[in-house]
Every structure is written in C-alpha cells, then in structure tokens.
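Engineer: missing the sequence, but the structure's below:
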C-alpha cells in the first residue's frame, strides 16, 4: 500500500507528526484497494499554521477514477444490501472501537491538516466515532408495517430498502466527523458509496476508509476519490443513472448547483448548507451561561462552523455588561499552532478564508461598527485573533453572510418580536440560540425561529442522537438522530390480495 511522503521539521513533536503522516494511506481507494490515480497527478496538503506542505503525494483523482469508484460501488450494491443488518452493525461497532483506540493519532492528524487545537481535535474524534456507534445501533432496527386495508380484501405491507449507490461530499472544517456522519448512515442502511473529501483536508478520510476496511467492510462498499477538480469528478457521477443518492455538506451556492445537476436523474438528496445563526440574549438571561454559551457557539473550530453564532442580539438593558465580558473572554484566548499546549485558537484554513474574515470586519467598521481586538496575527500561518464588533448595523455584510471566523458581531434589541423578526431576516435557517430564564419565552421564541435546530441556554446543539439540519437555504434532510438513516432508505409498499 502506498503511503504519504511527509516533510521534516525540527520543532518539538516532529517525530510524532512524521509517524502519524507516514501511517496515512495514499492513492484513490477503489474496490478495497489503494491505487495510483489514473491521471498520475498528486497534490499537496498544507499545514495552515506553518504554510508548509504536510505531503505532496495525495492522489489527484479525475473522471476515470470517479468512474472506477462508481463501478465498484454498483458491483457491490446488491451483495451489501443483502448483508444481514446485524453484520453491518458489527462492522460499524468495530470501526467505532478502532477510532476511539486511535484518538491521539487521529487528533494530531486533524490538527495538522485543519489547524484546530488538539483538545478540539480529540473532541472531533469522539464525536466522529459516536456516529459509527449510533448508526450501528440503528442498523438492526429499520422498521416496516403490516395492516389490513380499511375496505378489506387486501393486506398493506411496507418495508424499507437501501436507496443504492451514493455520492458523499464532505467539507474541510470537520474532516473526520462529517465523513462518519454520512458513511455511518449509509453503511447501516445498506448503501454503497463514493466519498469525495475536501481537497484541503483529505487525510482523515483516508484513515477512515482504512479503519472501515480493517473492521470488515467488504471491498467496493466504500470508495474514496480525492481531487483538486471537484467539478470534473462530481459532474459525471451525477449524470450516471446508476447513482441514486447525493449527500453534500458545504456552501449554499455549491449546494444549489449540485441540486440542479442532480435533478436530471431525480436523485435523492441531502443538503447541509450554510448558516447565519442568531444568538439571542434576553434581559433575564443568566449572563454567566450566556457568555459561556456564546464563546462555545462562536469559537468552536475558530468560528469555522455552519452552526457558529453569526449574529448576536443582546437586550439593551444588559448589552453593556455582556459586551464587556464577551470582549474580555474573546481577547483572552491564546492564538497559536494547534499542536502547542495551551492554544485556544488555531489558524483559519487558508489565506482566502482569513482575507474574507478581514474584509467582513472592515466592511462592518466602515458601516459604523466598533471593533474590539482582532486582526491578522503573525507573519506565517493563517491566524486571525478573536474580535468583538459592537453597534453592528443591519447594513453590514456580515449580517447577511457567514463570517466563518473568530469574530462576534453584537447588536442590541428592545422587544421580543423585534428580535425574532431580525433573527428570521435571512435566507438561512440552520440553527438559533436563545438565552433566557423564562421557560415559556424559550419555547415560544424557539418555535418562532425559522431554523431546523435551536439551542436553549447552551451553545452546542450537535449530537449524533439528534437530527442535524436546517430549513430555507440551509439545506434539505437531516443527518444523525432517528432520521439520519432514513435519508438512505426507500419505502416500498406491497399490496397483497386476500
């Protein structure tokens, strides 16, 4: 099996980094084998903290590799669908155990390719593994129905069967967890897959493929193709009538394009797209809980999360104290390479993302917002220090666009209906957060928010046992929860005479 070539470095921990990188398989993974890409091309994966290549040997797959991957998935589909649900469950459970056992190495790999601090990477490994355990428990409990027709003379039988070969496209911000969230559900349902990881962070997906193969996943059930030209790989797959399912996590604009391409073959689609999350702090909120919740909802993953708090609305009676305490909390966070002990905030993923955050902050200030802290940090690495913006006007771009960075944009409100209207004034609808001691208000506002998820007095909603997803331009379908496996199943109805 080919392995990734790694760079050398003299900094502390370099030996562990070399060992972890050397353990990652390379190539495209098709029919249970790692192969050199048909194109013969490779590309670099860069450490966003150092701007140095971690590897120059990642397979740059093309249309031929995509076709081979789909061919393998199609060939494996019937046999995999006929595999006993308990066997599929046991494979997922073994893979869960393997991920947990490799937590430290996987966390280091995630930090190297994505940049987040090691404690956050360890949390991602635990989160990612939990999807495998959750769906292992779901696999053997896919239900059906049997009843007599109301008019008599007929029996109505329903059961669920796999959708079929599926294309899974994952983003760069949670390189392991977004893979297990999709792959776990597809494996449990009996679907075969082609996984296309983000080119910025493909390494964790390669390890996931290896772990599942070692856990007993048959060849062809999971195939992985990395590429620097997603359009060339994805478009022919969507045009192939043998593909029956598309699951995508990423930007709304790309998701809309994929939906248009998927329409020709009327594919089942799951879309987890962008967000513009409101976080509302009422006058009766526990400010300790609100500050803690805001920091969690804003700063997880350096703010590079679709569920990050994007617009913070604070009641005018507590806005001054809230802004002061939030600024103190944000600016006290330590910025550094994610492998360094004590680091709270790692780099952003690349220069483009750092420049976008800076441009949104500059635009807000130009429209009258007041900036507290923040800004690019250091000469090397894509670092941006945490910042708070107060007095943010509705004309600022960041009230309409995802910040995807460590910047909290705070504005004030007076009345409940005023803030609900402002929170809903967006094309997005993924998640909202509400802080209040009034249970009736929490439920009332939570029901009025046009979002798929709501956090009440907490800044974290993601849980494998909960249905993750949004409304409006934030997507279609749900991942996780009881609903997640349903995205990979079709309902069949049998009408039986007698």
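Structural biologist: All right, it came through fine. What you see is a predicted model, and the numbers here were worked out from it, not measured in a lab.
Engineer: Going by C-alpha atoms from here, please, whenever you check contacts or count neighbours.
Structural biologist: Noted.
Engineer: What ranges does the stretch 351-498 of the chain have for its strands?
Structural biologist: Counting by DSSP state E, counting those that start in this stretch, the stretch 351-498 of the chain has strands at residues 370-377, 383-390, 407-413, 431-435, 453-456, 475-476, 489-497.
Engineer: among those strands, which is the most enclosed?
Structural biologist: Highest mean neighbour count of the strands of the stretch 351-498 of the chain: strand 431-435, a mean of 29 (counted as mean count of other C-alpha atoms under 10 Å).
Engineer: what does the strand or helix carrying residue 88 rub up against?
Structural biologist: Using DSSP states H and E, residue 88 sits in helix 85-101. With contact meaning C-alpha atoms under 8 Å, 6 or more residues apart in numbering, helix 85-101 is reached by 106, 125-126, 129-130, 132-133, 135-140, 184, 187-188, 190, 211-212, 214-217.
Engineer: Would you mark the buried spots in that helix?
Structural biologist: 85-100 (16 or more other C-alpha atoms under 10 Å).
Engineer: try this one next to it:
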C-alpha cells in the first residue's frame, strides 16, 4: 500500500477480492461503487463477490486450516507483530482512506488506526499465552489434561462504522488461535479492510489463511457459506435484527457464534458528578463517529439537582461542533454514512418532538457543504418521553436525548428499561454508588466517570439482545478455540 499527497486515498487501496493469497476479480468482473459520504462522489469500484466467490474463499480457508493450525504460537505472534508495525507505519494513509469512505474526521480516523492496531499487538501476545490445565483427578485415579485447539474455518462479518478496528478485532484473534477465515467487509466501507489485509499479506500471511470477499449482496454470499458444514465459526458485528437472522442460519451447523449487536446506552449524571468531566464524557460518548457507534450514548438521564446546569453546558459545547467533510481542517463532526441514515435520524427527532420533546438546539448546517453530502447537524432534545422512538431505538446519529430522574432507583429503572445491554455510562463522585451501579446496570460494560470503554485488553461485548461472546482481552482468543480434555489413568 502506497500513496502520495497528490493522489486520492482510494487510489492506492486494493479493490479486488483476496482469495488463496491472490488478488482477483469477482466472477463475471462484477463491481460496485464505494462513495464519499461527504460529496456523494464515487471513490472506487470494488470487486463484487458472488456466492461462488464466497465458496471459493471458504475452499481456500479450509485448504489452509490444517497447516495453519500446526504453526507454532510464536510464528503466529510474529506475523501479527509485523502487521502491527506495518499498520502504524501506514497510519496516515489508512486514516485518510477511512475518512474518504466513511466520513469521520481525520483525527478520529487516526485514533481508530491506533486503536485497531492495538488489537493486532494484543493478540500477537495472546498467541503465545494460550494456557491449559494439568491436575490430579479428585479420586486420585489419574490426571486431567485440558487444552485448547483452533475451532476451524471462520466467517467474519464486519460493519461499516469502524472499518479497521472491527476487522482487526476479529482477524487478529482468529490468526492468533490458529484459525483461517473468510472476511466479508461492509459494502459501504470495504477499502480500509482490504488495505489492512494487503498489509497483512505483505507481512507474510500464508495463502488461504485470510480471504476477503466484499459484496453488494451480503445475504446471497453469506447463506451458502453459513450452510457449508466445513465452516465452524461465525463472528458478526451489526444490528440486532440481522444478528437474529444469522443465528437462525447458524443453527443447523451448530456454529460457534460471536455476536456484537445493537446498543441503547444510558448515560447517567448524578447530582454529585464532576460536571466538567460529565460534559466531556457526554460529548465523547455521543458524538464520536457522529454518533454512529453501538457504544454511543443513546439516552441521557440527569438528576434533577444538576439537570439545568448540565444541559446548559452541553448545549454550549454542542454549539461549538464544526460540521463538515472529515478531511477538512477543523471538522469535528463529519457526514452520516448515507442518505438513508440522515432520513432515519430526522424521523426519530420529528417523532420525539411530536410526542412533546423540547428542541434546545436545532440542526443548522454551515454553508458551502456539498448538496450531495449526507450531513446532519447535532440536535439536543429535552424532556424526551420514554415512548418516543428516539428513546427506544438505537439512534446512530448526533442527537442528544435528555430527561431527568429523582433518585438512584429511578435512574437504574430507566436505564435498564430496554431489551439491549451493551454499555452504560455513569458519572458520580460517590464511590459506593459507583460500585452499586456497576452491579445494578444491565449491560456488559460500564463506563464509570468515563465516556469511552473500548480497550484491546478488555472483553468487549453485551448482554440481553446486544449479543453473545466477547472480543478483546484474555477472553477474545477463546472465542476462536475449542476445549479438549483427556483423562490419563494412573499407571
């Protein structure tokens, strides 16, 4: 991967399928367009995989599985470490490419490159730390030997909103565990994932270990792969609705599944909170990636004693947000991913207002933006009724929906009043309350006095309909391993 300031970022990115260690065209030469959400202009045309291409990628993964599983942990670790170095060496190029196809500000893209690379570095270490167990049986009749082995060929489906981090979060543990994989990146943002796999190949990836099949027909490509008895693992990040469908399709093969699904994150601010920290956390948890994150704060619950002050400070800070193309200097909020996203978020705001929510800050775009760009200025709503769609559905946009609460019990009840449970945020100086909230809030993760929870060394994932399994941390590699047990009788 190489580039220069005079060329668009997409000019140096791979645009073909990557199967069995080779870049190749899709069957029939089919392609689809990848567009810049800031302008609507075409960035590149990418190979459009067919179901036959998907199965060819699975063939390659199956053919490579036995040999890759037999490689030493150190060999896998060193491959990942070389890839980490390559990603960091190409940080600026990858960030520019990500901004071009996804729209986020360059500073956020650069931060994602660093964050995504950390998964590669973390699992480079985990590859050599896979443990086991050797114990005496309680009866004294022999020994219990427990080990782990690769689960086998995997199908990894990544979303459009974090095109590097979501790819590394799945590919790196699969490689570390000794699994081969077929990767299907989102059709809206395939270029960054393709570029990453290009770096992985340059770092010495054996052919067939990782294969990439971008496609405009996700279900058509996925169904035959999921139905193939040779596949042993599915990892998906995306909506709860699609996750349910994929789980049904995985049932016949009894596939090992990891599901990182939708969120509905509550953000609690108590009377004793450090308001400066709470406001900073609110802006980070809500507006990072334009609100297009499963971890985005969805519902702001503010205790009555600080509600007015917190709201005033939030509105003032949101007024300072600069909407524009992600590559433009000074932009702090880029476009949404497509026109459908803008339409849906607008509908959520209109529904809330119709139900009685007050608009404290209405969307107002600066002049000079492309009329074909998918921009939406941030909105702040107060007194949002719990019946409003914006309160019940994942927003995925720059809308801050606020309402007040009287005491801790009411706050917890409101926070837990959802079928989802990915992450919760809470700001309080009371240590005892903080401990209680960590235990009472129904979510897989809690940001206590922090507007961000993601870390490569931590187990990312949710409960309820927000998903199954964990990504990252010590648990991340276990999602790609099977447990084996042998009994060794006493001689």
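Structural biologist: Cool, got the structure. Because the structure is a prediction, the values reported are computed rather than measured.
Engineer: what span of structure 2 lines up against the helix holding residue 88 of structure 1?
Structural biologist: On structure 2, the counterpart of helix 85-101 of structure 1 by TM-score structural alignment is residues 73-89.
Engineer: Superpose on structure 1 and give me the mean offset of that stretch.
Structural biologist: Once fitted to structure 1, stretch 73-89 of structure 2 is off its aligned match by 0.3 Å on average (mean C-alpha distance after the TM-score superposition for structure 1).
Engineer: In structure 1, what range does stretch 279-297 of structure 2 match?
Structural biologist: Under TM-score structural alignment, the match for stretch 279-297 of structure 2 is residues 291-309.
Engineer: Could you say which one of the strands of the stretch 351-498 of structure 1 comes nearest to residue 265 of structure 1?
Structural biologist: Minimum separation from residue 265 of structure 1 across the strands of the stretch 351-498 of structure 1 (C-alpha to C-alpha) falls at strand 489-497, 16.0 Å.
Engineer: tell me what the closest one is packed against?
Structural biologist: strand 154-162 (3 or more C-alpha pairs under 8 Å, 6 or more residues apart in numbering; DSSP states H and E).
Engineer: ok now the strand it packs on, how far from the chain's centre?
Structural biologist: With C-alpha atoms, centre = their mean, to the nearest Å as the basis, strand 154-162 of structure 1 stands 33 Å off its chain's centre.
Engineer: From residue 153 of structure 2, how far off is the one in structure 2 that sits across from residue 238 of structure 1 in the alignment?
Structural biologist: In structure 2, the residue paired with residue 238 of structure 1 is residue 226, using TM-score structural alignment. Computed as C-alpha to C-alpha, to the nearest Å, the residue 226 of structure 2 to residue 153 of structure 2 distance reads 11 Å.
Engineer: Between these two, tell me which one has more neighbours.
Structural biologist: residue 153 (29 against 24; other C-alpha atoms under 10 Å).
Engineer: Tell me the residue in structure 1 aligned with residue 180 of structure 2.
Structural biologist: Residue 180 of structure 2 maps onto residue 192 in structure 1, by TM-score structural alignment.
Engineer: Excluding residues flanking it in the chain, which one is nearest its match?
Structural biologist: residue 221 (4.4 Å; C-alpha to C-alpha, 6 or more residues apart in numbering).
Engineer: For the one you found, what is the corresponding residue in structure 2?
Structural biologist: Match for residue 221 of structure 1 (TM-score structural alignment): residue 209.
Engineer: Return the residues in contact with its match.
Structural biologist: 20, 60, 61, 64, 65, 68, 175, 179, 180, 181.
Engineer: Pretty sure the fourth one sits in a helix.
Structural biologist: The reference is to residue 64 of structure 2. Yes: counting by DSSP: H, G, I helix; E, B strand; the rest coil, residue 64 of structure 2 is located in a helix.
Engineer: ok, now which ones touch it?
Structural biologist: Contacts of residue 64 of structure 2 by C-alpha under 8 Å, 6+ apart are 180, 207, 208, 209.
Engineer: In strands, which of the residues you listed appear?
Structural biologist: Taking DSSP state E, every one of the contacts of residue 64 of structure 2 sits outside strands.
Engineer: Those: which two are farthest apart?
Structural biologist: By the measure C-alpha to C-alpha, 180 and 207 form the most distant pair in the contacts of residue 64 of structure 2, at 10.0 Å.
Engineer: the more surrounded of these two?
Structural biologist: A direct count of neighbours by other C-alpha under 10 Å for residue 180 of structure 2 and residue 207 places residue 180 higher, at 32 against 19.
Engineer: thought that one was touching residue 152?
Structural biologist: Yes: contact criterion C-alpha atoms under 8 Å: residue 180 of structure 2 and residue 152 qualify, at 6.7 Å.
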